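Participant: the following comprises the amino acid sequence and a computationally predicted model.
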Amino acid sequence: MKLLSVAIPCYNSEAYMEHCIRSLLTGGDEVEILIVDDGSARDRTPEIADEYERRYPGICRAIHQENGGHGEAVNAGLRNATGVFFKVVDSDDWVNEEAYQKVLETLRRFVYRGESLDMLVTNFVYEKEGVRRKKVMKYHTAFPKNCVFSWKDVKFFMIGQYILMHSVIYRTQLLRECGLELPKHTFYVDNIFVYQPLPHVKNMYYLDVNFYRYFIGRNDQSVNESVMIGRIDQQLRVTRLMLGYYDATKIPNQKLRHYMIQYLEIMMTVCSVLAIKSGTPENLEKKKELWNTLKKQNFPLWLRLRWGFLGQGCNLPGKGGRELLILGYKITQKFYGFN
């Protein structure tokens, strides 16, 4: 059994996947690196995955599958994981070696003491191409540091400060027990990966290290604004799924309930902003349908989101509405790190 399983979803990732793999190899034998080749056909991704399995037996495993999208690659990683904990690192990202050792030391401490930990949170760095001063997403205002805590101990989340896939390591069995299965052929499922398990998380630990390095700069990245507008249907699908997992207004713990509603507010804002910025009547109608469907399905949640600060900006006409919309857009930029 491994301490940590790391899934690397790869699709035609020849140009950068080795940097990612090499950064994770510094974890040694306690780490299992699951290189998921998601039906790559245009480059040497499958061969590179096999090569690392040959060179590092017992650490690297190559998993080949028909193309199913990012979510299905994460699913494949989770199905094959043998580690106590599970992490996803995208193939164009990497981890910091010094912070990595501290992460493993922390996870090791819990396992060796026989203590349960559901979720470990670390900082991540926006490695934006061409930017000298890198932005770091920290959580010191939201979480106590270097101690086990529960949702009742959570403090204050600042605007744009959310738990993202880059910052989270889950207990593997928790992900299986909560029934996590990401949809195929859909982008932006990392939101589901973080959101769906949250009510099952009973204890957490925040390690204040800059562990994950999140690369931004390729024109074809899913978080590029023009790409997001072109894939608005997938953003809408993910948002609808998230709205349906739980009735967020009835989550028993007040702080978790507040956080999950805030998360849904951001998702609705992202959809609304993209629809408005696209400028097409078709997308504006999709935005209207999303809000109307929520109103019919869960009126209390619709009230919370529609008349929240961002919800008003997404739905009000005129200058005031546009100003709120611009603020919401800036928040979504922080949330996703897109250009």
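Facilitator: Nice, I can see it. Keep in mind that this is a model prediction, so the values were computed, not measured.
Participant: every contact and neighbour count from this point should use C-alpha atoms.
Facilitator: OK.
Participant: distance check, the residue nearest the centre of the chain against Asn253.
Facilitator: Among the residues of the chain, the one closest to the centroid is Met165, at 2.8 Å (Cα atoms, centre = their mean). Relative to Asn253, Met165 is positioned 22 Å away (Cα to Cα, to the nearest Å).
Participant: residue contacts, the residue nearest to the centre of the chain?
Facilitator: Val88, Asp190, Asn191, Phe193, Val194 (Cα atoms under 8 Å, 6 or more residues apart in numbering).
Participant: one more structure, for comparison:
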Amino acid sequence: MKPLLTVIIPVHNVEKYLCQCIESVLVQTLSNIEVVAVDDGSTDDSGKILNMYALKDTRLKVIHMENLGVAEARNEGMKHIRGEYVTFVDSDDWIDTDMYEEMLKIAKKQDIDIVMCGYIREFENHSKIKNMGLEDGLIMYKEEINKYFIRQMVGPIKGEPYITENLDRHSVVWNKIYKTEIVKNVEFCSLKEIGSCEDLLFNLTAFSKANSIAYINKSFYHYRKVLKSSVSNAYRPNLLEKRMNLIEKIRKVIDTNISQETYYEALNNRICLGIMGMGLNIVSSGNGIGIFARLRQVNELLSNEDIVKAFQQFDTTSLDIHWKLFYYFAKARNGICYLLMLRAIKFMIKFSP
């Protein structure tokens, strides 16, 4: 029997968490699923664990490949889709047992192309529900999708809060199910090229193809924030170049599908807001260079032509005073003050609940 849903799980060196992830998928109340787990060159026992579960449950298909990255692993998984719908799970996360049954009910009953749900961020000692800013049972169609979801994925505009934490809250792939026909020709862009936000580019294209999107306000997905934080805090060389590659790809999506002024304003604001992440990358503990070398990296960042141009139009009137100062120093290319504020931000992040 053809599966109703294909679940794609990219796996790399997560033996500590993998059993919880796989079991949460295999015990779903929706039994008519197939699970495609792609072992992305794991050097721990992740591959063996997958093989063990595949022997117990024929719905699990395991693919072993060399270590190429999460985008490449997802792309490999998508070559094997047989389900009418497709979804994704990160191998260090887990899901509630009725997640897919509840989401598929909505998708099938109302013929929805993409169904979203809420999620919970799982920290080491506590959990926190992510505020998606959407009403339960919300359904949007073509024009509304463009005006709301796609534009918000690009970035905020004047009158909206410039909160970097919310910048990509709708762009993740693992709290969504997609009609396969919508995304079967959509690929994930390699992180070697763009550094991060491969989900964002995937969803910008997928949402532009979708005729309908629904939201269910239930937090079925459990996102293990602790492990992600440790990975994201690692120093990433050439991040500025990769981030500009990402911006250019977003711009091409706008040029091709939308080409409206507010979207370019939103992209401009994304560029400005993105300097915090790029700055934190410079001051990360993994960047083993001295203070003067870091200052040179900061000055190179703040002197980037696209960033300088973006700051000429960046409106900070609605920001709190400390953020106004932060972005003022960035706009003024005051590397020393900008670097000091980055260290303060890093300290606050470390000790925030």
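Facilitator: That came in fine, so what should we check first? Model, not experiment: these values are computed from the prediction.
Participant: so after superposing, what's the score?
Facilitator: Here the superposed chains carry a TM-score of 0.74, computed using TM-score structural alignment, normalised by the length of the first structure; 316 aligned residues with a Cα RMSD of 4.0 Å.
Participant: could you pull out the helices for the stretch 201-339 of the first structure?
Facilitator: Secondary structure of the stretch 201-339 of the first structure (DSSP state H, counting those that start in this stretch): helices at 225-230, 232-245, 254-278, 281-297, 299-306, 309-315, 318-336.
Participant: wait, I meant the stretch 51-200 of the second structure
Facilitator: Remark: helices assigned in the stretch 51-200 of the second structure by DSSP H, counting those that start in this stretch are 70-78, 99-110, 142-145, 151-154, 180-183, 191-194, 198-209.
Participant: most packed of those?
Facilitator: Sort the helices of the stretch 51-200 of the second structure by mean neighbour count, taking mean count of other Cα atoms under 10 Å, and helix 151-154 sits at the top with a mean of 24.
Participant: helices or strands next to that one in the packing?
Facilitator: Judged by 3 or more Cα pairs under 8 Å, 6 or more residues apart in numbering; DSSP states H and E, helix 151-154 of the second structure is in contact with helix 261-273.
Participant: still on that earlier bit, most widely separated two among the contacts of Met165 of the first structure?
Facilitator: Val88 and Asn191 (12.6 Å; Cα to Cα).
Participant: now render the helices of the stretch 51-200 of the second structure as CSV, adding distance to Asn304 of the second structure.
Facilitator: Below are those laid out as CSV (distance: least, Cα to Cα, whole Å):
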stretch, distance to Asn304 of the second structure
helix 70-78, 27
helix 99-110, 44
helix 142-145, 33
helix 151-154, 20
helix 180-183, 35
helix 191-194, 17
helix 198-209, 23
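Participant: any idea which of the ones you listed gets closest to Pro237 of the second structure?
Facilitator: In terms of Cα to Cα, the element of these nearest to Pro237 of the second structure is helix 191-194, at 10.6 Å.
Participant: residues touching the residue lying closest to Glu66 of the second structure once chain neighbours are set aside, list them.
Facilitator: Nearest non-adjacent residue to Glu66 of the second structure, counting by Cα to Cα, 6 or more residues apart in numbering: Gly41, 4.4 Å away. By Cα under 8 Å, 6+ apart, the residues touching Gly41 of the second structure are His12, His64, Met65, Glu66, Asn67, Leu68.
Participant: got the buried residues for stretch 268-281 of the second structure?
Facilitator: 268-276, 278-281 (16 or more other Cα atoms under 10 Å).
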